[in-house]
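I need the structure of the sequence given here:
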Amino acid sequence: MSYVKPAELVPTIIDAGANKVLLSTRDTLIRAAMGGAILAIAAAFAVTVNVTTGSPVLGAVLFPVGFILLYLLGYDLLTGMFVLGPLAWLDKRPGITGRAVLRNWGLVFVGNFLGAFAVAVMLAIVVTYGFDTPPDEVGQAIGHIGEGRTVGYAEHGASGMLTLFVRGMLCNWMVSMGVVGAMIAKDVPGKAIVMWMPVMLFFFMGFEHSIVNMFLFPSGLLLGGQFTIMDYLIWNEIPTVLGNLVGGLLLTGLPLYFTHGRPKARRDGATPETGTSSSSEAQATPEPTKELVGEPA
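As a prediction, this is how the structure comes out:
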């Protein structure tokens, strides 16, 4: 069967998290940089669709292509690691410490930013003919996105900050469901469908994704957006990262872990569904140092 039941899904999520936390610095940075770059291209594509067709729905429907591609290639996003790493730590996998999880988050953040920023620079060159002309219609739209989602929040003070944080939570609730949900399917079409649905939802509803914003806001600054780097950090990136962390872990990772993972039962040699002994299944659990096929972003 191509469908993996939730009780069987959670050990797979934990294995994937352990594998990624234990990756070398080089591999983590490369995978994160490529993940950020591909997602940035997808965001640029969605904005282009919105501007040229006047249909935000169509842009949201097509945006998930980038997320699906980077997942299938085994690249990483910080928003996914906000769920995978902590679950491996909670399950007490060998070598997975709090410090190791934080190290992974730091490396993935840096890699995602480098990839997204590289695409931001390249897109700015494309829409200005190498900074020789004013931004075209797409470039102007990106600049205005940066303004509305920084100084636009600042105008509302504490209420704006709360709204930004909650949008970050809701975003990674959807995105992390796509990350872990893709492991429910064993074939490429099934994985693509499960990832496409929640990612389309977050993009159309304007929720805040820290990696997408690593592209949109540097692009906006390069293209004449009327906001500053400090506006970007204080009134978007930092609260968005925190909201993404809380939303992904609280609304996706922990509910799955505590209701389907049953870590104590598995350690005692019981099956997740029935609680009966199954030593052969326990022995068949993959080692965390082995590479998983189709591991999540």
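
rest of the way, CA atoms for contacts and neighbours
Will do.

Find the centremost residue of this structure, please.
With distances taken as Cα atoms, centre = their mean, residue 79 lies nearest the centre of the chain, 3.4 Å away.

Now do the same contact list for it.
By Cα atoms under 8 Å, 6 or more residues apart in numbering, the residues touching residue 79 are 172, 175-176, 210-211, 244-245, 248.

Closest one of the residues you listed to residue 12?
Closest approach between the contacts of residue 79 and residue 12, by Cα to Cα: residue 176, at 14.5 Å.

that older thread, element containing the residue nearest to the centre of the chain?
Here residue 79 sits within helix 78-90, counting by DSSP states H and E.

Toward the C-terminus, what is the element adjacent to that helix?
The helix or strand immediately downstream of helix 78-90 is helix 98-127, counting by DSSP H and E.

Show me what that next one is packed against.
When contacts are defined as 3 or more Cα pairs under 8 Å, 6 or more residues apart in numbering; DSSP states H and E, helix 98-127 packs onto helix 6-21, helix 25-53, helix 78-90, helix 137-148, helix 210-222.

Nearest to residue 230 among these would be which one?
helix 210-222 (11.2 Å).

Show me the contact partners of whatever helix or strand comes next after that closest one.
With elements assigned by DSSP H and E, the helix or strand that comes after helix 210-222 is helix 229-232. Under the criterion Cα under 8 Å, 6+ apart, residues 146, 150-151, 217, 221 lie in contact with helix 229-232.

By neighbour count, which bits of helix 229-232 are buried? Give me those.
Residues 231-232 are the ones in helix 229-232 that count as buried (16 or more other Cα atoms under 10 Å).

chain center to it: distance?
Helix 229-232 has its C-alpha centroid displaced from the chain centroid by 22 Å (Cα atoms, centre = their mean, to the nearest Å).

To compare against the first, here's the next sequence to fold:
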Amino acid sequence: MDYIKPSEVAETFLIAAVAKSKLPAGQLLLRGFLSGALLGFATAVAFTSTSQGLPPIVGAILFPVGFAMIIVLGLELVTGSFAMLPAATLAGKVGPLTATTNLTWVFLGNLLGGCFFAWLYAAVQTQFHHVPAAGPAALVVAAAQAKTVAYHKLGAAGIGLAAVKAILCNWMVCMGVVMGITSRSTLGKIAACWLPVFTFFTLGYEHSVVNMFVIPAGMLMGAPVSIREWWIWNQIPVTIGNLLGGFLFVGLPMLWLRSEQVQRVAPAGQSAEPGPETFIDPQPSAVEA
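Sure, this is the predicted structure:
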């Protein structure tokens, strides 16, 4: 069957986290780099549709193409890992140092990929800085300011607002990871993960990897934003918020659902908690995001 039953999803979620933790640094960097760039492409598509006079919701419908490519190709997105690896650590399947190292490499890969595509995008949109930003590029510049300068004007409340929007964002993004696990087919994974990702983008929440493209691209095209403003008023609080949202609202529930399922099916007189030998390598597409 193409469909994976809800009773199996929580276990598959943890299996994928364990497999993800075993990837070497080079793979994490490469997969993270590609993911950062792909989300940049998807964000650029969304801005382009809006600049053409289409309703913003059309851009939200189009944006999940980037996430779908990441899901299907088994790439690495730190926001999805924020739910999976802490949950696996809490379950005792992945060591804290391993989880932290994994997240660090993926974050770096995402950052490099997002910034690299931002540089290429800015070069194309401004013809290597010979013309001012216009059309979708002007929207990117405005978005970069809204994601930094606007929060700065609010002071401490701005940091709190960015963090809360990031929590809500990654609740949905990590639900996209879970939804992708519910199907074994390519089309099933794409359709399932599309729903929550469309939801977060429609509502305008904060995604740390998307911002690794939007803010640098805006800065390169003339947005009056400093590197300090980027990191203090957006990247740091948004990353922390994404971590909290993914772990608290997806990672922990998946862990609890799995624990309940294990307790229910454990034979009498045997431990309900399976040993390490229970974990097998999942399908490659279950390790993504």
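
Any idea what the TM-score is?
After superposition, the two chains reach a TM-score (TM-score structural alignment, normalised by the length of the second structure) of 0.93; 285 aligned residues with a Cα RMSD of 2.0 Å.

measure the residue nearest to the centre of the first structure to residue 148 of the first structure for me?
To residue 148 of the first structure, residue 79 of the first structure is 23 Å away according to Cα to Cα, to the nearest Å.

ok, now residue 83 of the first structure?
Residue 83 of the first structure sits 29 Å away from residue 148 of the first structure when distances are taken as Cα to Cα.

same deal with residue 109 of the first structure?
Computed with Cα to Cα, the distance linking residue 109 of the first structure and residue 148 of the first structure is 24 Å.

Comparing those two, which shows the higher neighbour count?
Counted by other Cα atoms under 10 Å, residue 109 of the first structure and residue 148 do not tie: residue 109 has more neighbours, with 24 against 15.

Settle this for me: the more buried one is touching residue 81, isn't it.
No. Residue 109 of the first structure lies out of contact with residue 81 (Cα atoms under 8 Å); the separation is 9.9 Å.

Which one of the helices and strands packed on helix 98-127 of the first structure lies nearest to residue 119 of the first structure?
Among those, the nearest to residue 119 of the first structure by Cα to Cα is helix 25-53 (6.0 Å).

Helix or strand next in line after the closest one, which one?
Immediately after helix 25-53 of the first structure, counting by DSSP H and E, sits helix 56-62.

how about that following helix: buried residues?
Using 16+ other Cα under 10 Å as the test for burial, helix 56-62 of the first structure gives 56-57, 59-62.

Looking at the alignment, what corresponds to residue 172 of the first structure in the second structure?
Under the alignment (TM-score structural alignment), residue 172 of the first structure pairs with residue 170 in the second structure.

Quickly find the element holding residue 134 of the first structure.
With DSSP H and E as the test, residue 134 of the first structure turns up in no helix or strand.

how about the strand or helix carrying residue 170 of the second structure: buried residues?
Secondary structure assigned from DSSP H and E places residue 170 of the second structure in helix 156-181. Going by neighbour count (16+ other Cα under 10 Å), the buried part of helix 156-181 of the second structure is 158-181.

Comparing that helix with the first structure, how large is the average distance?
Here the mean offset of helix 156-181 of the second structure against the first structure after fitting is 0.7 Å, by mean Cα distance after the TM-score superposition for the first structure.

what does stretch 113-125 of the second structure give?
Superposed on the first structure, stretch 113-125 of the second structure shows a mean distance to its aligned partners of 0.6 Å (mean Cα distance after the TM-score superposition for the first structure).

Show me how far that stretch is from its chain's centre.
19 Å.

still on that earlier bit, touching, the match of residue 172 of the first structure and residue 242? I think so.
Yes. Using Cα under 8 Å as the test, residue 170 of the second structure is close enough to residue 242 to be in contact (5.1 Å).

what do those two both touch?
Residues touching both residue 170 of the second structure and residue 242 (Cα under 8 Å, 6+ apart): 79, 207.

Relative to residue 122 of the first structure, how far out is residue 115 of the first structure?
As judged by Cα to Cα, residue 115 of the first structure and residue 122 of the first structure stand 11 Å apart.

So which of the two has more stuff around it?
Each of residue 115 of the first structure and residue 122 has its neighbours counted (other Cα under 10 Å); residue 115 has more, 26 against 12.

Matching the more buried one against the second structure, which residue comes up?
Using TM-score structural alignment, residue 115 of the first structure lines up with residue 113 in the second structure.

Pretty sure that match sits against residue 37.
Yes. Taking contacts as Cα under 8 Å, residue 113 of the second structure lies within contact range of residue 37: 4.6 Å.

returning to that earlier point: need the nearest residue in space to the match of residue 115 of the first structure, chain neighbours excluded.
residue 33 (4.1 Å; Cα to Cα, 6 or more residues apart in numbering).

now residue 161 of the second structure
Excluding the flanking residues, the one nearest residue 161 of the second structure by Cα to Cα, 6+ apart is residue 151, at 7.7 Å.

With that, I have no additional questions.
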